[in-house]
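Participant: structure for this input, please:
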Amino acid sequence: MTASPAGSAGRILTLPNLISFVRLLGVPLFLYLFLVVEADVAAVVVLAVGGMSDWVDGFVARRLSQVSRLGELLDPVADRLYILATLIALTVRDVVPWQFTVALLARDVVLTANLGVLRRFGYRPPPVHYLGKTATFVLLAAFPVLLLAATVPGAAVAAGAIGWGLALWGLGLYWLAGGLYVIQAGRLVRAARAEVG
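Facilitator: As a prediction, the model looks like this:
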């Protein structure tokens, strides 16, 4: 995100942050609708709205000059929770195979270890790369389409092809962005060691 105007970085009560909080509430709502009451159509709607709002909160923050540190933290947390919750739910209901879930989660395990290394050397998490945001957007677009393919028989063929096209594209971008984060961390760690040496 772009630099925020003076005084706005510490703000909490902003419209973008409200959107992010609502997105977070959508995670347990989706899990309840999809896994407990199996209201699949409502679950598709919640998932689609959650995916679209990923772009909306950032757009509103920049448009209204309400970029805040809290918002910069909430946005990726909401993204990860949506992806994690959706993956688990879709795997439990056999909408996506476990291999796809493992492939996505393995990337997050790698980046968690990467973050631990950065913190050990006194660095904060790197800023979100546009490639990572694109990967997240594509994945959040793929999930409701895959869910639609699994729950609406008439849409199975077309929605399945579109959903898996997006999902595999998102998976590739997700790992590519992860690789860039690891390379960036490696450069920072080498620089820190050079200073000590």
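Participant: switch to C-alpha atoms for all contacts and neighbour counts from now on
Facilitator: Will do.
Participant: quick one: residues contacting the residue nearest in space to the middle of the chain.
Facilitator: In the chain, the C-alpha nearest the mean C-alpha coordinate belongs to residue 79, at 2.8 Å (C-alpha atoms, centre = their mean). By C-alpha atoms under 8 Å, 6 or more residues apart in numbering, the contact set of residue 79 is 54, 136.
Participant: residue 107 touches residue 178, doesn't it?
Facilitator: Yes - counting by C-alpha atoms under 8 Å, residue 107 does reach residue 178; the two are 6.7 Å apart.
Participant: neighbour-wise, which of the two wins?
Facilitator: Using other C-alpha atoms under 10 Å as the criterion, residue 107 and residue 178 rank with residue 178 on top: 20 against 17.
Participant: next, count neighbours for residue 66.
Facilitator: Neighbour count for residue 66, taken as other C-alpha under 10 Å: 26.
Participant: let's compare: structure for the following, please.
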Amino acid sequence: MSEEAAGAPPERERQLGIFEDKILTVPNMISLARLACVPVFLWLLFAQNNLWAAAWLWGGIGATDWVDGWWARKFDVISEFGKFVDPLTDRVALIVPILAIAIEGAVPWWLVIVTLAREGLVALAGLALSAMGGRRIDVTWWGKVATFGLYFAFPFLLAGASDHSTAAGFEIAGWVVVVPSLIYSYLSAAQYIPLARIALREGRLDKRMG
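Facilitator: Predicted structure coming up:
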């Protein structure tokens, strides 16, 4: 047996090392913790009928939206798993609660449709771009602003539907925030059109050169 083979770690240890280095990172754990809070939110909303607590939990999920990505860039622990789980968490933590509070009757369905129509269009466009060989498009600044605003607007509206003494104020705040956030979200969707052309061209070029 060669020295290289003798000194090489067993396959199981090597795979475990990759798992710890690429998956068990602080940003990924933050993303997974945020994702795990979504079932708790649903439990508070439907099983406990505690709209006030559910609103605060959802607000906390939204307020920490930036932490995982910032940590990954700051400490250079960006991983392929993180690139997958971070946007997945963001989408699930926004879309599932929005549908849930509409079912609960806390917000009108037309607002949900307007909000999720944009999310659906962007998701379908991303899938089409990937299928055609385009590279991944990073979220624009307007898109981040819109998502951050929606993460606060909808919890405000949910708190406004509760029986808390400050509910009326939260309802007003929710509508004040949700309108510009939706405008920003559609503006950001329009920004992706020229970016998609560039991403498609660069993605195909990279594949030809590779």
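Participant: that older thread, for the aligned partner of the residue nearest to the centre of the first structure in the second structure, which three-state class applies?
Facilitator: Superposed on the second structure with TM-score structural alignment, residue 79 of the first structure falls opposite residue 90. Put simply, residue 90 of the second structure is helix when judged by DSSP: H, G, I helix; E, B strand; the rest coil.
Participant: how near is residue 90 of the second structure to residue 149 of the second structure?
Facilitator: 13 Å (C-alpha to C-alpha, to the nearest Å).
Participant: repeat that for residue 204 of the second structure.
Facilitator: On the measure of C-alpha to C-alpha, residue 204 of the second structure and residue 149 of the second structure end up 35 Å apart.
Participant: more neighbours: those two, which one.
Facilitator: Each of residue 204 of the second structure and residue 149 has its neighbours counted (other C-alpha under 10 Å); residue 149 has more, 22 against 15.
Participant: the more buried one pairs with which position in the first structure?
Facilitator: Applying TM-score structural alignment, one finds that residue 149 of the second structure aligns to residue 138 in the first structure.
Participant: in the helix or strand containing that match, which residues are buried?
Facilitator: Element membership for residue 138 of the first structure, per DSSP states H and E: helix 130-151. Residues of helix 130-151 of the first structure classed as buried: 131-151 (neighbour count, 16 or more other C-alpha atoms under 10 Å).
Participant: what's the answer for stretch 75-87 of the second structure, then?
Facilitator: Of the residues in stretch 75-87 of the second structure, those buried (16+ other C-alpha under 10 Å) are 77-79, 82, 85-86.
Participant: residues touching it, excluding its own?
Facilitator: Under C-alpha under 8 Å, 6+ apart, the answer for stretch 75-87 of the second structure is 22-23, 25, 27-28, 31-32, 68-69, 71-72.
Participant: ok, now with 10 Å
Facilitator: Stretch 75-87 of the second structure is contacted from outside by 19, 21-32, 34-35, 65-66, 68-72, 88, 91, 93, 139, using C-alpha atoms under 10 Å, 6 or more residues apart in numbering.
Participant: and the angle from the longest helix belonging to the second structure to helix 141-160?
Facilitator: Secondary structure of the second structure per DSSP state H: the longest helix is helix 167-209. Computed by axes from the mean of the first three to the mean of the last three C-alpha atoms, to 10 degrees, the angle separating helix 167-209 of the second structure from helix 141-160 equals 150 degrees.
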